[in-house]
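Engineer: this one's structure only:
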C-alpha cells in the first residue's frame, strides 16, 4: 500500500495542523499510511501521542534532508464519527431567480411517511451519528401533520411580518367619543382573548413534532408568532383610548374547550377552519366599521395573517380526509365532543353584540342603532355561509358541513 505525503509547513498541533491531518486521513482505508513532513522537532515529537488519541498509530519518525522531520502515521480502524461515511458531493437544490425557497428543501430529501420517534435534531440532508440520546416525539406521521403547501405558507409568513408598535397609526385612536371607545375596547378585548387561545393551540403541538418535518416546525412557529402579535395589537388597541372592558367568562369557557383537543387534525379543524375561519368575517367587519385608522389597520393586518392560518387548516384537513376517509368521523367527533361541553352557552355575549352594533351604527341614534343591529345579524349569517363553504373546501360533504357549522361555538373561535 502506497504512502501519502503532506507538507506541514509551519503548522503546529492546535494551530491548524490537526485540520490538515484530518483532511488527509479522511477517506483513507484502515492501514493506509500518511507521511507528515514538518520542520519542527517539537511537532514531530507530539504527533505520535496525537495519533494515538484519535485512533491511529505513528509507526516511524526520521530526519529528512534540509533539517525537517518525517513522521509516518498508519490510519487506524476507527471512524471519527459513528455513522455511515458521507457520500460525495451532489448538486444543491435549485434556485428560483436567485432565491432558495422553502418548498425546494425537498429536492434533497423526501417527506418521510413516518419518522423515527427516537431520532434527534438532524437537519434535512444530514447523517445522524449513532450514540445520541433517544427522544420521544409523538407527532411522527406525515399524514397526521402535513399540508401540501405548508412550505409556501411558511415562506409567506416570513415575508408578511409587521410591527404592532410602528405599523399602526396609534395616534388616530385617540379622541373618540366615550361610547364609541367603550364599544371598540370591548370588541378588542374579546378578540385579544381569542387570540391567546389561537397562540396556545399551535404552541402546544410545537414540541411534539418530529424534527424530520422542519416545514411543520417553521409553520407552527410562524403561527405562534402571528398570534403573539395579534394579542399585542388588540391589547394595545383596547387600552389606548382609556376605556375599560371585560374579559368574558363565556369566552373563557369556549376557549378552554379548544385547548382540550389534543389531536392535531382535530385541533386544525376546530381552530384553523372553524374558529379562525369565522374570525376572518369578524375582522373584516371590524375593519369595515372601524371608527379610526388604528382599529382599521389592526384588523386588516390580522386578517391577512389569519387567511394563511385558515388556508393551512383547510389544506391539512382536506389532505387528511383524502388520505384516510375514515378520519371524517373522527374529525366530526372532535367537534361534537367540544359542543357537548358548551351546552351552557346560548349565543354571543350581549356585551360583544352591543359593541359590534355601536361600531356599525357609529352613534346612539335609534335609526343608526337599528341599522347597526341589522348589520350584526347579517354578519352572523355571513359567518355561517362562509363557514359551510370552508368546510366543503376542507373535504366534508354538504350534510356534514352543515352539521359542523351548527356545532360551532357561539363564541366564534
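Structural biologist: It's in. Worth saying up front: this structure is predicted, and the values here are computed from it rather than measured.
Engineer: all contacts plus neighbour counts: C-alpha atoms, from now on.
Structural biologist: Fine.
Engineer: who are the packing partners of the host helix or strand of residue 43?
Structural biologist: Using DSSP states H and E, residue 43 sits within helix 41-53. When contacts are defined as 3 or more CA pairs under 8 Å, 6 or more residues apart in numbering; DSSP states H and E, helix 41-53 sits against strand 57-64, strand 68-74.
Engineer: take this one as well and set it beside the first:
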C-alpha cells in the first residue's frame, strides 16, 4: 500500500468527504463586511480608485500583523503562516495619497521603444552631434535604472496592505526599464555607440541605493534625482537634434512626472505626521546636492549637452550658456517641489542656484 506524507493524507481525507457530498463552504460567508461592495466605473474604465473605497478603501496606519500576501479586506483564516518578509509596516513610511491614481495613469500610458519611437526618422548627424547624443544617452542609460533598482530593493519589504503603493512602484520599475532600453538603443542605432561612464553619477546612485531607509531614499531619488531629470527632459527642444530624440524625451517625461508627483506627496505625508524626520531629509538632500553639482560639471555630462544645446561643437559656448539656464531651472523647480512637500531648503541649499558661465569666464 502506498504511503503518503501527512500533508497528502489530509488532502485525500478532504477529497473523500467531498466525494460523499460533505462540502465545507464556510468561505462563502467568511467576509460579511466585505460582501455587497458596489462600484461605479469611471468614464475611462474601471480604475483602482473606483474599486478601493468604503470598506476596501480603509488603509491601516499599521500594516497587518499576520504578515501574509492576503489582499487587504479579505478574511485571513486563523493559523495562516506569516511570510516574515515585511519590515515596512508603517503607512507613513511609504504612503502617498495619489499612489492609486498614478498607478491608473501609468497602466493606461504604457509605451514601448519598439514601435512608439519613429526610428525611421533618424538622420545622419555631423560627427560631433552624433557623439554628443551618444554620450548623453550613455549617461542617461547609466543613471535611469536606479529608479528601478531602488524601489525593487524595498518592494518586497512593504506590507501588502499598502498595495496601492506597491502597484505604483511596480509600474515605475517598468518605466525605468523602458528608459534604460530606449537610451541604449538610441546610442547604438545611428552608427555611433556608447562612450564613457560618469564617476559623479555613480556617487549619486550610491547615495540613493545606500540610503538608510525607504523614506530618505525616496526623497533623494523621486524629488531630487528624478526631479532634475524631469526638468532636463522638459527642455528637450534644446537637446534633441531629430524627431527621434524629441519623441524619446516626451515619452520619458510623462513617466518621470508621475514618479516625481509620488515623491512629493509621499514626503508631504511623512512630514505632516513625523516633522522630526525633516533633519534626516535635509541630510540626505545635501549628499545629493553635492553629487549632482559635481556630475553636472563633469566633462562627459556638461560638454555633450552643451554641444547639443548650441547646435554643434563650434557653438559649445552658446550651449554652455543655455545649459546654465537649464541648471538654474532645475534648482528652482527642485526647491519648489520641496516647498510643496513641506521643506524650506532654500536657506540651506549647499550648491549655487545658478552657474554664471560668462562671468566665470571673465
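Structural biologist: Structure's in. What do you need? Please read all numbers here as calculations on a predicted model, not as lab measurements.
Engineer: and among the helices and strands packed on helix 41-53 of the first structure, the most buried is which?
Structural biologist: Across these, averaging neighbours per residue (mean count of other CA atoms under 10 Å) puts strand 68-74 on top, at a mean of 22.
Engineer: show me what residue 220 of the second structure aligns to in the first structure.
Structural biologist: In the first structure, residue 220 of the second structure lines up with residue 270, judged by TM-score structural alignment.
Engineer: which residues does whatever residue of the first structure lines up with residue 61 of the second structure contact?
Structural biologist: Using TM-score structural alignment, the equivalent of residue 61 of the second structure in the first structure is residue 113. Residue 113 of the first structure makes contact with 141, 142, 143, according to CA atoms under 8 Å, 6 or more residues apart in numbering.
Engineer: next one: residue 49 of the second structure
Structural biologist: 100, 101, 104.
Engineer: just the buried ones from those residues?
Structural biologist: 100, 101, 104 (16 or more other CA atoms under 10 Å).
Engineer: can you flag which of those belong to helices?
Structural biologist: Within those, residues falling in helices by DSSP state H are 100, 101, 104.
Engineer: with distance to residue 17 of the second structure as added columns, please give those residues in CSV.
Structural biologist: CSV is the format used below for those (distance: CA to CA, whole Å):
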residue, distance to residue 17 of the second structure
100, 43
101, 46
104, 44
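Engineer: from those residues, which is closest to residue 150 of the second structure?
Structural biologist: residue 100 (19.6 Å; CA to CA).
Engineer: tell me the counterpart of the closest one in the first structure.
Structural biologist: Checking TM-score structural alignment: residue 100 of the second structure goes with residue 151.
Engineer: my guess is that match contacts residue 106. True?
Structural biologist: No: look at residue 151 of the first structure against residue 106 with CA atoms under 8 Å: they stay out of range, at 9.7 Å.
Engineer: one step back: residue contacts, the match of residue 100 of the second structure?
Structural biologist: Per CA under 8 Å, 6+ apart, neighbours of residue 151 of the first structure: 102, 103, 215, 219.
Engineer: what about the second one, distance to residue 81 of the first structure?
Structural biologist: For residue 103 of the first structure, the distance to residue 81 of the first structure (CA to CA, to the nearest Å) stands at 30 Å.
Engineer: how big's the offset between the top helix by length along the first structure and the second structure?
Structural biologist: Counting by DSSP H, the longest helix found in the first structure is helix 293-323. Per the superposition on the second structure, helix 293-323 of the first structure and its aligned residues are separated by 0.6 Å on average (mean CA distance after the TM-score superposition for the first structure).
Engineer: that helix maps to which residues in the second structure?
Structural biologist: Going by TM-score structural alignment, helix 293-323 of the first structure sits over residues 243-273 in the second structure.
Engineer: that concludes my questions; thank you for your assistance.
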